[in-house]
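1. Prediction below, plus the sequence it came from.
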Amino acid sequence: MSETVSFGYENVDASEKASRVRAVFSNVAKSYDLMNDAMSGGMHRLWKDRFVRRVKPRAGEAILDMAGGTGDIAFRMHPSGAQITVSDINPEMLTVGMERAQKRKLEGLIWSEQNAETLTFPSSSFDAYTIAFGIRNVTHIQQALGEAHRVLKRGGRFFCLEFSTTLWPGFAEVYDSYSHKLVPKLGKVLAKDEDSYRYLIESIRRFPDMPGFERMIGQAGFVQTRVEPLLGGLVAIHSGWKI
């Protein structure tokens, strides 16, 4: 029997998911940042600012920003003087990121096409590993977490920003209705792609809740794991340390 995994609300053969996810982000690459603003009312910018403050990048550190595509997290960390490697499975997303970096005259970033489950970097290469709104699109999340642990140095830190399930009474129902009914329509109008944005919303619903994902981080070998809910858990910052 072949293994099946979730692709939104659909269950697909595990061997198909990476290519289907790649196709989604190829379709939305050029409109990705516009759609992030539209879907979150611009709040994704505040979430990412807070995320980077938690990471505390420092000069001389080597940081891997996985699923970093268009550069939003890397650009925020760049002023710290850290050596940042931006990695993504999707070359179109990396192209958009490189073009944005060039327009901003940001030099020194390293861009690398990588699969989060099978990183080509040597073990113990990085002081920090960041991933924002990307882990839920990975086929085998536990394997990706294991790779994050492997490439971190002893004392390295893991930070993940991801959608979760808000615990605020009433807000969950409002957001659920908004995301399922309006976000795909926004995708159709702004990105000419309703199906890709339907998948992105469905993938949030299939992602583990905050305690479940924290357990997975611990199972990968990280210690002192922590969850910081935003908007009652609509979004959460997960972290852990490699010792």
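-> Okay, I see it.
2. going forward, measure contacts between C-alpha atoms and count neighbours the same way
-> Noted.
3. Could I get the full set of strands for the protein?
-> 4-7, 10-13, 62-66, 83-88, 110-113, 126-132, 152-163, 223-230, 235-241 (DSSP state E).
4. could I get those strands as JSON lines with distance to Arg53 and mean neighbour count?
-> Output for the strands of the chain, formatted as JSON lines (distance: least, Cα to Cα, whole Å; neighbours: other Cα atoms under 10 Å):
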{"stretch": "strand 4-7", "distance to Arg53": "32", "mean neighbour count": "18"}
{"stretch": "strand 10-13", "distance to Arg53": "36", "mean neighbour count": "13"}
{"stretch": "strand 62-66", "distance to Arg53": "14", "mean neighbour count": "25"}
{"stretch": "strand 83-88", "distance to Arg53": "16", "mean neighbour count": "24"}
{"stretch": "strand 110-113", "distance to Arg53": "21", "mean neighbour count": "18"}
{"stretch": "strand 126-132", "distance to Arg53": "12", "mean neighbour count": "24"}
{"stretch": "strand 152-163", "distance to Arg53": "11", "mean neighbour count": "22"}
{"stretch": "strand 223-230", "distance to Arg53": "13", "mean neighbour count": "16"}
{"stretch": "strand 235-241", "distance to Arg53": "11", "mean neighbour count": "22"}
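5. Second structure for comparison follows:
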Amino acid sequence: MQDAHPSDPAPDHDAAARTHFGYAEVRLDDKQTLVDDVFHKVAHRYDVMNDLMSGGLHRVWKDVFVAKVQPSKRSPFKHLDVAGGTGDIAFRVARAGGPKTDVTVLDINPDMLGVGRERAEKNGLARQLTFVEANAEELPFPDAEFDAYTIAFGIRNVPRIDKALAEAFRVLKRGGRFLCLEFSHVEAPALARIYESYSFSVIPAIGRLVTGEAEPYRYLVESIRQFPAPEDFAAMIEKAGFQRVGFTRLTGGVVAIHSGWKL
């Protein structure tokens, strides 16, 4: 066997790694570009589609989710909402905390951020919000910067979830809370069958009707099925350093709220 020369470049194992993009297998380094293309196509109809796909339930889920943030109204509160381009979570946090709450909305997709900026102006919340285009795996913030971190329906689209969780831990202050709202695994067999049929038959059809695109919504449905079970994702959060990790299922397990503390 021939020894490697000291000057030879190290093999790029990460570039050769594989991951899932929906049900397809792709190079790990390619997934982000594919995900970006999905959200570029649906950005301007994203919130309308959320209402149609969930029958408005996403609003209830988000209200329950944000109620757990509990921003302080008496002292400055710095909040980071990741993959929150269109502003749904950020607006709720800003309103709940009042004028002493500053919310940074971070998203890798400029089209989603553009929608969020427009909505913030219309809702009179532009002064409380800062929009940042960046990657969840490499947050452009110093250590211990934020009091709370949220990510809603975004973590399953991150190629390297472990890196995103490590970054969440890094930028939170001691005593800060990580909260994640994500689609989960339906428990009841009867509901699971109905949900499966609806997801793969109805949602792509609605997507085609409203946005002219069915494939992005087929990917989104497939990505839900590929996401870890709540117990497995909780273990990933613990591995990132968080304590008092737990999760709460909503709507029979259609979605789950995961949380952990940096203590």
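-> Yes, it's here. Since this is a predicted model, take the numbers as computed values, not measurements.
6. quick one: TM-score?
-> Here the superposed chains carry a TM-score of 0.98, computed using TM-score structural alignment, normalised by the length of the first structure; 243 aligned residues with a Cα RMSD of 0.8 Å.
7. which position in the first structure aligns with Pro228 of the second structure?
-> Residue pairing (TM-score structural alignment): Pro228 of the second structure is matched to Pro208 of the first structure.
8. That match contacts Ser164, doesn't it?
-> Yes: Pro208 of the first structure is within contact range of Ser164, at 7.4 Å (criterion: Cα atoms under 8 Å).
9. These two - which one has more neighbours?
-> Ser164 (23 against 16; other Cα atoms under 10 Å).
10. Can you find the partner of that one in the second structure?
-> Checking TM-score structural alignment: Ser164 of the first structure goes with Ser184.
11. which residues touch that match?
-> By Cα atoms under 8 Å, 6 or more residues apart in numbering, the contact list for Ser184 of the second structure reads Ile224, Phe227, Pro228, Ala229, Pro230, Arg249, Gly253, Val254, Val255, Ala256.
12. follow-up on the earlier one: measure the match of Pro228 of the second structure to Asn137 of the first structure for me?
-> According to Cα to Cα, to the nearest Å, Pro208 of the first structure stands 12 Å off from Asn137 of the first structure.
13. do the same with Phe7 of the first structure
-> Shown here: Phe7 of the first structure relative to Asn137 of the first structure, a distance of 8 Å by Cα to Cα.
14. so what sits against both of the two?
-> Ser203.
15. what lines up against Ile155 of the second structure once you look at the first structure?
-> When the first structure is aligned by TM-score structural alignment, Ile155 of the second structure is paired with Ile135.
16. Now its match. Nearest residue, chain neighbours left out?
-> Once flanking residues are discounted, Ile135 of the first structure sits nearest to Ile141: 6.7 Å by Cα to Cα, 6 or more residues apart in numbering.
17. give me the number of residues near the one you found?
-> 18.
18. what's the nearest residue to the most centrally placed residue in the second structure if we skip its chain neighbours?
-> For the second structure, the residue nearest the mean C-alpha position is Gly154 (1.9 Å; Cα atoms, centre = their mean). Nearest in space to Gly154 of the second structure, with sequence neighbours left out and distances taken as Cα to Cα, 6+ apart, is Ala83 at 5.4 Å.
19. dump the residue contacts of the one you found.
-> Taking Cα under 8 Å, 6+ apart, we find Ala83 of the second structure in contact with Val105, Leu106, Asp107, Ile108, Ala136, Ile151, Ala152, Phe153, Gly154, Ile155.
20. If we use 10 Å, what do you get?
-> Contacts for Ala83 of the second structure (Cα atoms under 10 Å, 6 or more residues apart in numbering) come out as 89, 105-109, 112-113, 133-136, 150-155, 157-158.
21. Could you tell me which helix of the first structure is the longest one?
-> helix 14-28 (DSSP state H).
22. What is the corresponding segment of the second structure for that one?
-> Under the criterion TM-score structural alignment, helix 14-28 of the first structure matches residues 28-42.
23. what separates the matching stretch from the chain centre, distance-wise?
-> 14 Å (Cα atoms, centre = their mean, to the nearest Å).
24. Tyr197 of the first structure matches what in the second structure?
-> Per TM-score structural alignment, Tyr197 of the first structure is aligned with Tyr217.
25. From Pro230 of the second structure, how far out is that match?
-> Taken as Cα to Cα, the span from Tyr217 of the second structure to Pro230 of the second structure is 22 Å.
26. Could you find the counterpart of Gly187 of the first structure in the second structure?
-> In the second structure, Gly187 of the first structure lands on Gly207 (TM-score structural alignment).
27. need the contact list for the residue nearest to its match when sequence neighbours are not counted.
-> Nearest residue to Gly207 of the second structure, sequence neighbours excluded (Cα to Cα, 6+ apart): Ala214, at 5.1 Å. Neighbour list for Ala214 of the second structure: Ile203, Pro204, Ala205, Ile206, Gly207, Arg208 [criterion: Cα under 10 Å, 6+ apart].
28. Please list which of the residues you listed are preserved in the first structure.
-> Counting by both residues aligned by TM-score structural alignment, their matches' Cα atoms under 10 Å, those that remain in contact in the first structure are Ile203, Pro204, Ala205, Ile206, Gly207, Arg208.
29. Now list the buried members of those.
-> Neighbour-count burial (16 or more other Cα atoms under 10 Å) applied to these gives Ile203, Pro204, Ala205, Ile206, Gly207.
30. can I get those in a markdown table with distance to Gln243 of the second structure?
-> Output for these, formatted as a markdown table (distance: Cα to Cα, whole Å):
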| residue | distance to Gln243 of the second structure |
| --- | --- |
| Ile203 | 36 |
| Pro204 | 38 |
| Ala205 | 42 |
| Ile206 | 40 |
| Gly207 | 39 |
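31. Which one of those residues is nearest to Asp47 of the second structure?
-> Using Cα to Cα, Gly207 is the member of these that lies nearest Asp47 of the second structure, at 11.9 Å.
32. Test my guess that that closest one contacts Asp47.
-> No: using Cα atoms under 10 Å, Gly207 of the second structure makes no contact with Asp47, being 11.9 Å away.
33. hey, what's in contact with both of these two?
-> Met53.
34. what residue of the first structure matches up with Val60 of the second structure?
-> In the first structure, the residue equivalent to Val60 of the second structure is Leu46, according to TM-score structural alignment.
35. My error: substitute Arg92 of the second structure in the last question.
-> Using TM-score structural alignment, the partner of Arg92 of the second structure in the first structure is Arg76.
36. From Asp65 of the first structure, how far out is its match?
-> 11 Å.
37. can you pull the contacts of the closest residue to Phe141 of the second structure other than its chain neighbours?
-> For Phe141 of the second structure, ignoring the flanking residues on the chain, the nearest one in space by Cα to Cα, 6+ apart is Val171 at 6.7 Å. Residues near Val171 of the second structure by Cα under 10 Å, 6+ apart: 80, 139-149, 262.
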